[in-house]
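Student: okay, predicted coordinates and the sequence, questions at the end:
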Amino acid sequence: MATADVPELVAAARQGRPRAVARLISLVEGASPQLREVMAALAPHTGNAHVIGLTGSPGVGKSTSTSALVTAYRRAGKRVGVLAVDPSSPFSGGALLGDRVRMGEHASDPGVYIRSMATRGHLGGLSWAAPQAVRVLDAAGCDVVLVETVGVGQSEVEIASQADTSVVLLAPGMGDGIQAAKAGILEIGDVFVVNKADRDGADATVRELNHMLGLGEARAPGDWRPPVVRSVAARGEGVEDVVEALEKHLAWMEERGVLAERRRKRAGHEVETIAVTALRERIGDLRGDRRLGALAGRVAAGELDPYAAADELVAGVTDAPP
């Protein structure tokens, strides 16, 4: 890939030009050598978008709900970015990218940017590049960034550390209430949406959710209690109620200082991930190094325990110049 003119790209992205946004996210996904320059240029323009994560089991209607939310936010005059994280092929690393197809109705809207990203084997329902891609969309002037995660069930709780507001989607007749409790999703949801609420069993699902959310809760006065909202996203029903719940949660976070704290934690997690990745790469570079071979030989011979060997290796790596 040719070297990009980063200041020019960032300026174009700030003007809402889709090609510039696409190129910046491609630099992120490709772990470009220019990534540091990109992030440095974007940093002053971030922190304005409301980042909303949507998660839930396969078949609950995440893509349909995301599309309906895009419509509602656009009607309110807001610019919207969508990151739809798809499962990767374990063979090619490519993704099905079906979400992009299902949201085709917004493709020609200049106020909407949709990007499908492959997980590339990353657990937790998110692509490893998602946090930096969110930064690109935030800096590009999106008022709302919707992050739709892979429908893989119990590993999706990672979205809670990547979003300002986490939305958990469920559907009647799928055993989602019990599954949600098993997955720990009840702890990470800020707003719960029972989609396909025109189906039999919707009332029971809402009752069960409210009951489970009430079990063992010890909330102080003024603490956020996650609402349970009904919707039929395919017909656009209940979507305004979902948006209202999201706006209320945002206002509550701003009033209580929760939003700033969540973003600090998110930034800390991002910094930690980058640091660990850099260390892992430097350790990987030592696989053919005499130090690693010598340490491995001593461990195999019983002269050194693996923890002491690891400590010595880490000391050698961290003392080395970056």
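Tutor: Ah, there it is.

Student: going forward, measure contacts and count neighbours with C-alpha atoms only.
Tutor: OK.

Student: excluding its backbone neighbours, what's nearest Met253?
Tutor: Nearest residue to Met253 in three dimensions, chain neighbours excluded: Leu259, at 4.9 Å (Cα to Cα, 6 or more residues apart in numbering).

Student: and here's the other structure:
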Amino acid sequence: MAQNGKTAQPGPSPTADRAALLDRLAEIADTVERRLAERLSAADIPDRLAAAMRHGTLGGGKRFRPFLVIECARLSGGGAVPPDGAVEAAAAIEALHCYSLIHDDLPAMDDDDLRRGQPTVHRAFDDATAILAGDALLTLAFEILSDPATHPDPAARICLVGILARAGGPAGMVGGQMLDLAAEHAAPNEETVRRIQSMKTGALITAACAMGAVLGGAADADRARLSRFGDVIGLAFQLADDLLDVDAAAEDVGKRTGKDADRGKATLVALHGAAWARSCLADLVAEAEGLLAPFGPAAEMLREAARFVADRRS
């Protein structure tokens, strides 16, 4: 039973495409997990800091952003096996994403005690250690992207750094978080809610697709198409997340649910209702599929990812 008194509904039985997607997500999650574990086992990281970084990074999560980096790199390369650097870039964006979760969970921000089914970093350690662990993961992301192992061309590495810095910075994720905090003390309109969600959640998802396009050597038109695909599924991801906050049980999603309503936070679901959100999700999936149409059958994994985002249950 959810904390908000609603029982999560079981999802449909997986189709062959869904089963293939879940296998691919698990494969990429395992690969990126091992790469991050290697980075976080460096001997020069203080033990307590390394432990907090590992706690906030390893052992959970679908690694959806890394999946997008690697799959967009594969698609941009004509369906070929993506370059080894795609794993490095995937680890970088996940490090930045995990930093944001650690900081978002702090008492001064979203004030959460549970993340991925375990105590948040500030609960498992303390506030100061959580802040430093987040800071360390943020800077580690750019250390990884600047490494020649990520891409042999310095210009490509600079491009990757720029994409992630913009997405994670004041005009992206951090700016979205600031607007989200301010919205708790006001009654934002739909335009503001959409802006918050596109910056706070969507920017990193779009960046993952754009980074994959760079790694795969996509032409400008294909890079623009994949970036727009990221915009669309970023909005779908947030809509689905807002629905989960209303409908799902905490044990299913691995974090407290019902908190948006508790804090009076405006979401598109709160503004328009669950039925509208589900209809909007269907439209977004259709747009995402249309954006991938020129890539043909090679894009089926990403098409299924769009469907998965819209109807996920955790």
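Tutor: Received, thanks. Note that the coordinates shown come from a computational prediction; the quantities given were computed from them, not determined experimentally.

Student: what's the TM-score here?
Tutor: Once superposed, chain against chain, the TM-score is 0.24 (TM-score structural alignment, normalised by the length of the second structure); 139 aligned residues with a Cα RMSD of 7.0 Å.

Student: surely the residue nearest to Met253 of the first structure is in a helix?
Tutor: Yes - checked against DSSP: H, G, I helix; E, B strand; the rest coil, Leu259 of the first structure lies within a helix.

Student: how far away is it from Trp252 of the first structure?
Tutor: Going from Leu259 of the first structure to Trp252 of the first structure by Cα to Cα, to the nearest Å gives 9 Å.

Student: quick check: closest non-adjacent residue to Trp276 of the second structure.
Tutor: Val269 (7.6 Å).

Student: give me the number of residues near Asp47 of the second structure?
Tutor: For Asp47 of the second structure, the count of nearby residues is 12 (other Cα atoms under 10 Å).

Student: what helices or strands is the one helix or strand Ala309 of the first structure maps to leaning on?
Tutor: Per DSSP states H and E: Ala309 of the first structure is located in helix 306-319. Helix 306-319 of the first structure sits against helix 258-284, helix 290-300, with contacts defined as 3 or more Cα pairs under 8 Å, 6 or more residues apart in numbering; DSSP states H and E.

Student: packing partners for the longest one?
Tutor: Of the remaining helices and strands, those touching helix 258-284 of the first structure by 3+ Cα pairs under 8 Å, 6+ apart are helix 239-256, helix 306-319.

Student: return the most buried member of those.
Tutor: helix 239-256 (a mean of 16; mean count of other Cα atoms under 10 Å).

Student: packing partners for the helix or strand encompassing Tyr99 of the second structure?
Tutor: Element membership for Tyr99 of the second structure, per DSSP H and E: helix 85-104. Helix 85-104 of the second structure sits against helix 16-39, helix 47-57, helix 64-76, helix 127-145, helix 203-216, with contacts defined as 3+ Cα pairs under 8 Å, 6+ apart.

Student: how about the second one: buried residues?
Tutor: If you call a residue buried by 16 or more other Cα atoms under 10 Å, then helix 47-57 of the second structure has these buried ones: Leu49, Ala50, Ala51, Ala52, Met53, Arg54, His55, Gly56, Thr57.

Student: dump the residue contacts of the first one.
Tutor: Shown in contact with Leu49 of the second structure (Cα atoms under 8 Å, 6 or more residues apart in numbering): Thr129, Leu132, Ala133.

Student: most neighbours out of those residues, which is it?
Tutor: Ala133 (27 neighbours).

Student: wouldn't that one be in contact with Tyr99 here?
Tutor: Yes - judged on Cα atoms under 8 Å, Ala133 of the second structure makes contact with Tyr99 at a distance of 7.3 Å.

Student: count the residues that sit near Val87 of the second structure.
Tutor: For Val87 of the second structure, using other Cα under 10 Å, the count is 21.

Student: now it: how far from Ala207 of the second structure?
Tutor: 15 Å.

Student: next, format the helices and strands packed on helix 258-284 of the first structure as CSV and append distance to Ala11 of the first structure.
Tutor: Output for these, formatted as CSV (distance: least, Cα to Cα, whole Å):
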stretch, distance to Ala11 of the first structure
helix 239-256, 28
helix 306-319, 37
